[in-house]
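> I would like the atomic coordinates for the input below:
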Amino acid sequence: MAGGLLLTAAGCSSEPEGNSGATPTADPVDVVVTPDDGAAEVRPDLPVTVEVSGGTITEVEVERTDLDESAEPPEESDAVTGTLNEEGTEWVSDWTLPPGGDFTVRAVVEDQAGEATEVTSSFSTLEAVEGRRLELESNFPVSGDVVGVGMPIIVNFDLPVQNKAAVEAAMEVVSDKPAQGAWNWFGDRTAVFRTEEYWEPYQEVTVNMRLAGVQASEGVYGIENYQLNFEVGRSQISEIDNDTHRMVVTRDGEQIQDFPISNGDGSTRAYTTTTGVHLTMLKFESMVMDSATVGVPEGHPDYYRLDVDYAVQISSSGEFTHAAPWNTDLGVANRSHGCTNMSTEDARWFYENSSMGDPVIITGTDRELEVDNGWGYWQRSWDEWLSHSTLGEADRTDEPGSPGSPHGTA
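Predicted structure coming up:
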């Protein structure tokens, strides 16, 4: 197979008048499978290809042959799929292969007379060595979650990623309803997928992270594929006006709540509520708020330590919505340390009715929410977000595949 396999098949046709009676033959079919038959320690990020001349490819199957027969059947996301060109002369695998595996390629080709022949080729992939195996450390959301329409997909890796384009291309996002999005990186270990507009509500989203075999950095390979399935629920968007001291909650386009609130008093930057598009993050029925966690240590004149109920996190700089029964200026003035104070009843409603990823839009302050403060990813315009993608191309979530290629080059 290394040099191509020459196949010759007899063709069938009616004999023209006056012919000597010899049966015409089709031109030979030349088939080349890469990697070569018998190849060992093949880089798992290199593509599997089948190329023919003098005929067409009708079927290609790549099977992993080293797995224990008693083991669980491979997941659908582990299947080695490929794309055949329009001429039917070249097949290329879509994704990378798991490291340390044995594989057999079976291809069926037809010559110009329509006679089919099957060829096979086998090879093994390079092992991923200890300490250089890229794995998923965490992700938000997790499978089974029901999230708000602003929810990004956040993937945290256990090792730094230098080859970001390949890793982006290996992560396919599929949604029931059409959208386009792109990945951005925050450091070398965190990739975030955000859509151009909020997700359409009431739909399923699947993320196929085909990381097995992707070369994330020189000599560092992903060792496992992952699949994430979550649901986008109702659309709930809350708008907080710092000047009117009100929070208006809209669900599926209809206003359902109008709460009096009190934001940060603005006496310092730390005590100024940030303006911008926040997302609800974690929720705590009760918690201790200690200013030391946001840079105001014990002993400082502005130090505080409070027990609060029904806290909903909206940034990483200490901003929550929460019950503040001690604040008598709800709906009147801003008196907090930067959080959005609410009555106990209103805070409990918001706590019970918030899903992770609900947008909370705050206006009217002179402190802008940073894009990497919590989940402030909507602070970038779509054009900015797309320009920060390594691939620089939008991914259509209603179409298979992703922009770019996860494959490396030989």
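> CA only for contacts and neighbour counts going forward, please
Fine.
> give the contact list for Leu136.
By C-alpha atoms under 8 Å, 6 or more residues apart in numbering, Leu136 lies in contact with 155-158.
> same question, Glu218
So Glu218 contacts nothing (C-alpha under 8 Å, 6+ apart).
> 10 Å instead?
Residues counted as contacts of Glu218 (C-alpha atoms under 10 Å, 6 or more residues apart in numbering) are 132, 161-163.
> picking up where we left off before, generate TSV for the contacts of Leu136, with secondary structure as supplementary columns.
Output for the contacts of Leu136, formatted as TSV (DSSP: H, G, I helix; E, B strand; the rest coil):
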residue	secondary structure
Val155	strand
Asn156	strand
Phe157	strand
Asp158	coil
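> Buried ones among those residues?
The neighbour-count test (16 or more other C-alpha atoms under 10 Å) marks 155-157 as buried among the contacts of Leu136.
> Which one of those is nearest to Thr56?
Closest approach to Thr56 among the buried ones among the contacts of Leu136 (C-alpha to C-alpha): Val155, at 40.7 Å.
> That closest one: what's it in contact with?
So, once contact is read as C-alpha under 10 Å, 6+ apart, Val155 ends up touching 136-141, 185, 189-193, 209.
> In PyMOL, how would I select just the buried ones from those residues?
Selecting the buried subset of those in PyMOL, with 16+ other C-alpha under 10 Å as the burial test, is done by:
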select buried, resi 136+139+140+141+185+189+190+191+192+193+209
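> To compare against the first, here's the next sequence to fold:
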Amino acid sequence: MIAPRSWSTGRKLAVLGAVCALAAGGGAFAAAGPLAHASFASEATSPERSTPGLAFPVVAPAELDVSPADDAKPVNPAAPVTLKVSNGRIERAALTSGSGDAVEGTLSAGRSSWTASEPLKFNTRYAFTFSVVDAAGRKTNNTRSFSTVSAANEADAAIYPLDGMKVGVAQPLQITFSEPVLNRDAVEKAIKITSSSGQAGDFHWFSDTMVRYRPEVFWTANSTITMDMQLFGVDLGKGQIGNFNKLVTVHIGDKKLAVADAAAHTFSISINDQPAGSWPVTMGDQRFPSARGYLVLMEKHRYDHFVAASIGLKPGDPANYGELDVEYATRLTPSGEYIHQALDSALPYIGNTNVSHGCIGMTADRAAWVFNNMTSGDVVQVVNTEGDFANFDDGFGDWNIPWPQYAN
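Down below sits the predicted model:
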């Protein structure tokens, strides 16, 4: 009687052990059935995992490449503002200034990148806010901020001739910067100058703030010059950043060239290489000889007021003329050389003696002709004078510099 009961108990235990082993061992059996995944949360609502789960693979987190870096300063306002996402997509992106102004941007077709499509402002703090969703649907919100270059490092420039002006064939193009330029090559590359005649030219730096451009020979008469300046964001050096882009168109008129001969006391004018007249003048005397070389006309005043003290003359000096008014004054140099109607006291000397303080004196009708028919950028070549060339900053003396030296 004892043996059968022992066999029955052992048989039951063996069967139970087999069932337990089956339940724990077979993978297909364990995962089968409608409630098999009930204990696993959705990946989109769970934290990112670095190891595989029992049923789901790891979803790589979204990776961000943001420029400028968070809290960057000073940022060049021409620098690109971009957001690039790997393993995810951009749901929303917004770039705004501290005053709330929005900067437009472009979202790529696959929503993997966003790029600002407008330039930034100087001296401004920006907030870059965006939402990114990874491949599992997890959303991340971010806000970065940065500040652009301060107003103290904002570089401007004055340009001459002005847009739309009509000037003579000898007019150099001049750009005067508000800050010193150290990166001259970068500035020159940012300025494209073209001529309707196909003339090429070159830059010449007269100082660290002023550069001019001219061709080897005078501009072609009745041509058009275009200056395309893309200087916004250009680093001038020492953190000074250009603040503008500008397109300037300059129209060149007829070729008007005068030759003023201090020995012959004549002023001869040609238009487009054809003689247009010659008449007597008086020029700078021995103490104040007229400057030699090419002098480019600068500005005109129907009436002007001359003051002897402005050229260093003091009371008691025999050459001191005090103050006087002149008519038909066409400026040749900032230092005070003009073409103008001669004073009554100088009229007897016109055509035979030089008695001026460097100016070219004419009769009223001839001075009026120059005033009415010549303009900025037209040129006078002064010959047979004992005067020196005008200094480079005393008007536009560019044509007195040999071309190999100018273009170097």
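> Do a quick rundown of the helices in the stretch 101-250 of the first structure.
Applying DSSP state H, counting those that start in this stretch to the stretch 101-250 of the first structure gives helices spanning 164-169.
> Looks like Val248 of the first structure contacts Asn242 (just checking).
No: at 11.8 Å, Val248 of the first structure does not count as touching Asn242 under the criterion of C-alpha atoms under 10 Å.
> Compare these two (neighbour count), which wins?
Using other C-alpha atoms under 10 Å, the more surrounded residue of Val248 of the first structure and Asn242 is Asn242, with 23 against 17.
> Need the counterpart of the more buried one in the second structure.
In the second structure, the residue paired with Asn242 of the first structure according to TM-score structural alignment is Ala262.
> Ok, Gln257 of the first structure next?
By TM-score structural alignment, Gln257 of the first structure lines up with Gly277.
> would you say its match is within a strand?
Yes: under three-state DSSP, Gly277 of the second structure falls within a strand.
> Would you enumerate the residues in contact with it?
So Gly277 of the second structure contacts 258, 267-271, 366 (C-alpha under 10 Å, 6+ apart).
> go with 7 Å
Residues in contact with Gly277 of the second structure, defined by C-alpha atoms under 7 Å, 6 or more residues apart in numbering, are 268-269.
> Distance check, it against Arg144 of the second structure.
Counting by C-alpha to C-alpha, to the nearest Å, the separation of Gly277 of the second structure from Arg144 of the second structure is 72 Å.
> check contacts around the match of Asn242 of the first structure.
Counted by C-alpha under 7 Å, 6+ apart, Ala262 of the second structure has contacts 283, 383-385.
> and Asp30 of the first structure, which of the three is it?
strand.
> Hmm, it is touching Val50, no?
No: shown here, Asp30 of the first structure and Val50 do not form a contact pair, counting by C-alpha atoms under 7 Å, at 10.6 Å.
> ok, now how distant is the residue positioned nearest the centre of the second structure from Ala200 of the second structure?
Geometric centre of the second structure, nearest residue: Leu231, 1.0 Å, by C-alpha atoms, centre = their mean. Relative to Ala200 of the second structure, Leu231 of the second structure is positioned 21 Å away (C-alpha to C-alpha).
> For Ser150 of the second structure, see how far away the nearest residue to Ser147 of the second structure once chain neighbours are set aside is.
Closest residue to Ser147 of the second structure in three dimensions, ignoring its sequence neighbours and counting by C-alpha to C-alpha, 6 or more residues apart in numbering: Arg125, at 4.2 Å. The spacing between Arg125 of the second structure and Ser150 of the second structure, counted by C-alpha to C-alpha, is 10 Å.
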